[in-house]
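Undergrad: sequence? don't have it. structure:
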């Protein structure tokens, strides 16, 4: 790589939470690689006007937690004209910039591609008119670009998530939770409009996460007569005991004839046909505002890290790329194809090709449309034959989202003709027969509640308890078992499967669903509860960092996770920690000495805050207290040291939108698996998990081959490959031009 490279970064179009994380990562990765980095303020308009400035390492410090974009954004009419693009080219080349990372939506990226293809002609015209000397033009014959998709709508085809979409979903679901409480108090109906001109992602996922009654999205317009269907669903919900009703409308929703469906129209329908005073709430730009979620911090950091590498290593004649997310990994998408495919969705909707529009959104989007259609109506058993008895229990530590999972199990189980039994207090409750039949009204309000209404226990049945457990299963006449929990839940299920020869009662379908903030379960890259815990940690770290603003201070923060470092590493990425200590790596005195020397040197150079995050079991001897004392002693009064053990706040709070969606999706597959086994007469034991973007089932009998039982974690953990990004974006002073690992699938 040419260390004389000059790299520009700009944010364009509508702002999106997480843009600052991407900008920070681009700047620091570029500096790490030896490039000079420049901010183009206010998007392409800043390029036209020449608002371009050099950035140093500290210029992008303390911005991870800020919404919007610190380098500004705009929708530039000037850049749409050739004279405007001529000025932009001249202004960039006056500073020697011919490599750009552009963060924006499909319109911004379309303009970027046009600018790139016009570049040789623009330079030729500038030379001919005296606006640029020939030598400069010859030195920069090609413009190299990489795109990052900043769009809360999550509307770019080919990438599973765009920068800002998760944060926007947080804002929407927070609003729905608040609205639901006042709506229930008055038995009132609310119509809520959310953003999404051509993409129904926010409306659909918010409807799933918020437990709404009806949703209208652009890709799947309702059939003629939908108004009566909507009214009937709301009547059924009220008859089933629900006190509030909620209808979500994407701003781009329309009917099959192409006529817009507005929130005001829906309100009028409800008032006329339900004789009820419906209220309208248009969330508007609140969806763009506020601090970014943990996901939009760590994933945007990885995207910016990869984009800087991509554009700085680009070779002449190469194809420009959008850096996106696929299967939870960084992926490169041809820029032209990605933008074209995205715009084709809007074209398909306008042409009435709704099947094509849905297909373009991907299988998981289509799957959630089907799941929501079932979840949003009162259950009606459709399965023929006798009702099969399926028990739902939690085991292991508490994980936010357990209630969401149990609610989905009841709703979907009833729809398949099952009698769903709730087990109170985990396996001890099952042994004691503390079991109750669950109806829809028992769990209907659990969609966003933290905790576990059924309770959970960490106890794994001992060998001497297996007989009693078998007798309880026989006494309750169970036909299947759904276990939602953590590592101990999996151990208990594995024991039951491997002991079937001795205890025939265990020969029934058993399905495990991962729910653990530690994210240490085999067969799933993400567990229910981990995202909520990470958001809790990042929120706490924001406050901790703010408390240090008046002094020079080092904070040592301890996170949960047992012997899995997921929470610590991802919190380090999301919060901008300078050092993260993981149990997978261990700790040594030599490393601590090096870390201390770097810390002291950085404070002497003007640093005001140093954040170190330590997993609770990173070392048995180098505890959080010992670490803080070492750092304090070696500082000799240069800075203060404080420690914070976050504790059980990581398990508390209402589940995040992601955890609600994940819980619903995993349980949907689990209930389908149990129903299929009951119909086929099989009795397999399985654990389900999210692998990439797919839900995959694994045999319980082979679980021990996938885990390190002594460390209680999977043998392979995908997120460990993200460690180099922390080095690149958090540690100043590493050698310029040093090679960095590429984080692509």
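TA: In hand now; what should we look at? It should be emphasised that the depicted structure is a prediction, and the values quoted were computed from it without experimental measurement. Residues are numbered from 1 along each chain as shown.

Undergrad: going forward, measure contacts and count neighbours with C-alpha atoms only.
TA: Will do.

Undergrad: Please give me every residue in contact with the residue nearest the centre of the chain.
TA: In the chain, the centroid-proximal residue (CA atoms, centre = their mean) is residue 295; its distance is 4.6 Å. Shown in contact with residue 295 (CA atoms under 8 Å, 6 or more residues apart in numbering): 166, 167, 531, 574.

Undergrad: Can you say which helix or strand has the last one in it?
TA: Which is residue 574. Taking DSSP states H and E as the criterion, residue 574 maps to helix 566-575.

Undergrad: what helices or strands is that helix leaning on?
TA: Packing contacts for helix 566-575, counted by 3 or more CA pairs under 8 Å, 6 or more residues apart in numbering; DSSP states H and E, involve helix 294-312, helix 530-547, strand 579-581, strand 609-615, helix 723-730.

Undergrad: one step back: I'd like the distance between the residue nearest to the centre of the chain and residue 660.
TA: 15 Å (CA to CA, to the nearest Å).

Undergrad: sorry, back to before: tabulate the helices and strands packed on helix 566-575 in JSON lines, adding columns for distance to residue 68.
TA: Converted to JSON lines, the helices and strands packed on helix 566-575 look like this (distance: least, CA to CA, whole Å):
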{"stretch": "helix 294-312", "distance to residue 68": "12"}
{"stretch": "helix 530-547", "distance to residue 68": "17"}
{"stretch": "strand 579-581", "distance to residue 68": "27"}
{"stretch": "strand 609-615", "distance to residue 68": "23"}
{"stretch": "helix 723-730", "distance to residue 68": "20"}
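
Undergrad: Next up, a structure to set beside the first:
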């Protein structure tokens, strides 16, 4: 299927964006089930519409509001302070009347009354199907309204075209063509949080829990959460079990208990059947386990808990990007009257526009092939990532059936850098796939110093149980580079190591580089080496996203939300919030976008005293309004050598002249802690497995046997360390190419109106 890549955020974007030649009216609606992150999309739609000189209308209560005429003109301030709110601020509802031709005729007439011929629909496949039908019938309905006298010829000519762009907002993530839908990551966050809470009591009592999750006909939530939670078994539509599933399930759970696991966890999608079509309910699973194993079993139906709560960082950012691009796309001159409706999809880090009809048809095909028993095709339609997760889930959840009697290779795994979420998940997956391949894994405690002191531990399948949910580093991590290479080489020789996996940040990359550069001096280093990037700063070359950064961004969003809320009762308050990251402004930029902050000071965007004073004047202007607005400035700890966060506060105080209180908040090491996010858990497992594959089959790494294994676009790839030397600034510890830097102009663009704060 054809899709066209959208040029991502061409900088610079000025607050004084030139208005469109003609003032259009753009309508935005949310329909069907609500999803966290929708409000971020609405905010972007409204503000980008106004920045382009257009009028934006809220169409409240979804298609019900479209049919009944619930239109309200949006203002810049009407979407202030909503990024942390779940649900939909304009209401979302299903409407049976819109499914009829007469209902769509009413909707069309209401669009004419308000002059809205550009419509952005946010929702799942039902919402987008309704929008697509309206687009297809538009010409016929307009002719009928003209013939009946409901509209004039002038109106009919003005509204002869209806331009529609759809955004996928659904926690199920069941729309083909997009890697992620708005709301799906937040739903996974809720599932992981709930099961983490259940795990403590379940483990204490040696209980088995059967957790039912949403998903309708899509197993994305069930499969991804099962992988992140180290579930023992998972039921989902794309891979239904045979009728003898009770035997297989109970055998799996019994094997887990024998190796010492106290908690058994079964994840089941809400709409599951076996291969003969018999429905499988959570209660039926519970009954089979109780009858066959006599275990104490509890069920938990998470239900609408998965829809609620604060949006996760990823959903905030996705909603913001989608809403912004939707306005740009709907106003593009290449959309003519004959153009089909478009749906925006996320593929890797790029947003692409796809034909809505084709996307909907491919989505329907998944359900069709599932009903006919073509389950492999159903999984393939879900995408390569879905298929990989199926394979990875089997590798890390199936208990060993034999001892590691014959060892084919011996591998070493070591944590280097600063502790972060995802390190343990990568290690867990690495160890478990190694165990099945008859490979011994030695863990090194305490980094390179620990290796010199030969602080080895044997890592087995059972010993890494529960590691995925643990933050930090279970092996112990040190921010150091390898020294005394003769001692390190001796330790490697003693264990007859055949390959090294280094999990960590910039120091991990530099360590791999040092080892390879000294291969001529030390034969022990002539072995395959793979770096798994793990750093909250996301400054490791060779990958778009490093492990730990998602968890850190979620923690920053949570703290900024709390700081903003604490200031609600105070008048005239400005907040300066410092994040970690050193010279890399990744955390600062993306947290500013996700929280709706007013600015982001980073090293990549130089700023002097005059710029800081300009920002202080804007803060003064914004906080002096009667609406009680607050001003929040995010700043990276390494944004400037001249002006520290304390200096920025001092300059703000001088400009604010005691009329506005300025507070400095340094988030510090809290950004490194916390339970790993679902993204970091499952991505850690994926990277750990690929790292093992590179060490076990070095030919998979290509011509070089020392690589960084990282996420590049939509796929996980091996990138030779030797090829990264010219692509990184060693002095400042950042890659030279930063994909996220194009997003930085959006911070002010979606905050300023006519160079003033609304």
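TA: Okay, I see it. Note that the structure is predicted; figures quoted are calculated from it, not measured.

Undergrad: Once you drop chain neighbours, what's closest to residue 194 of the first structure?
TA: residue 250 (5.1 Å; CA to CA, 6 or more residues apart in numbering).

Undergrad: Tell me the counterpart of that neighbour in the second structure.
TA: Matched by TM-score structural alignment, residue 250 of the first structure corresponds to residue 269 in the second structure.

Undergrad: what's the neighbour count on that match?
TA: Neighbour count of residue 269 of the second structure, defined by other CA atoms under 10 Å: 26.

Undergrad: contacting residues for it?
TA: 212, 213, 214, 215, 216, 219, 221, 222, 235, 236, 237.

Undergrad: These in helices, which ones?
TA: Under the assignment DSSP state H, these contribute 221, 222 to helices.

Undergrad: Just the contacts of residue 269 of the second structure: which are in strands?
TA: 212, 213, 235 (DSSP state E).

Undergrad: ok, of those, which one's closest to residue 636 of the second structure?
TA: Closest approach to residue 636 of the second structure among these (CA to CA): residue 213, at 38.2 Å.

Undergrad: SS state for residue 436 of the first structure?
TA: Under DSSP: H, G, I helix; E, B strand; the rest coil, the three-state class of residue 436 of the first structure is strand.

Undergrad: and the gap between the equivalent of it over in the second structure and residue 498 of the second structure?
TA: Residue 436 of the first structure maps onto residue 457 in the second structure, with residues paired by TM-score structural alignment. Distance of residue 457 of the second structure to residue 498 of the second structure, given as CA to CA: 16 Å.

Undergrad: Those two: which is more packed in?
TA: Remark: of residue 457 of the second structure and residue 498, residue 498 carries more neighbours, 21 against 13, as counted by other CA under 10 Å.

Undergrad: Quick one: residues contacting that one.
TA: 409, 410, 411, 412, 527, 528.

Undergrad: out of the residues you listed, who's nearest residue 537 of the second structure?
TA: In terms of CA to CA, no member of those lies closer to residue 537 of the second structure than residue 412, at 25.2 Å.

Undergrad: That closest one - that's part of a strand, no?
TA: Yes - according to three-state DSSP, residue 412 of the second structure belongs to a strand.

Undergrad: what's the nearest residue to the counterpart of it in the first structure if we skip its chain neighbours?
TA: For residue 412 of the second structure, the aligned residue in the first structure is residue 391 (criterion: TM-score structural alignment). Nearest-residue entry for residue 391 of the first structure: residue 421, 4.5 Å, with adjacent residues in sequence omitted and distances by CA to CA, 6+ apart.

Undergrad: That neighbour pairs with which position in the second structure?
TA: Mapped onto the second structure by TM-score structural alignment, residue 421 of the first structure lines up with residue 442.

Undergrad: element containing its match?
TA: In this assignment (DSSP H and E), residue 442 of the second structure forms part of strand 439-444.

Undergrad: Next: residue 519 of the second structure.
TA: Counting by DSSP H and E, residue 519 of the second structure is found in no helix or strand.

Undergrad: Contacts only, for it.
TA: Residue 519 of the second structure makes contact with 525, 526, according to CA under 8 Å, 6+ apart.

Undergrad: Please report the distance of it from residue 462 of the second structure.
TA: Per CA to CA, residue 519 of the second structure is found 35 Å from residue 462 of the second structure.

Undergrad: secondary structure element for residue 475 of the second structure?
TA: Assigned by DSSP H and E, residue 475 of the second structure falls within no helix or strand.

Undergrad: Number of residues surrounding residue 402 of the second structure?
TA: 8.

Undergrad: re earlier: now for the contacts of residue 269 of the second structure, which sits with the most neighbours around it?
TA: If you rank these by neighbour count (other CA under 10 Å), residue 219 sits at the top with 29 neighbours.

Undergrad: Just give me the match in the first structure for that one.
TA: Under the alignment (TM-score structural alignment), residue 219 of the second structure pairs with residue 200 in the first structure.

Undergrad: one step back: isn't the match of residue 412 of the second structure up against residue 478?
TA: Yes - with contact defined as CA atoms under 8 Å, residue 391 of the first structure and residue 478 form a contacting pair (6.9 Å).
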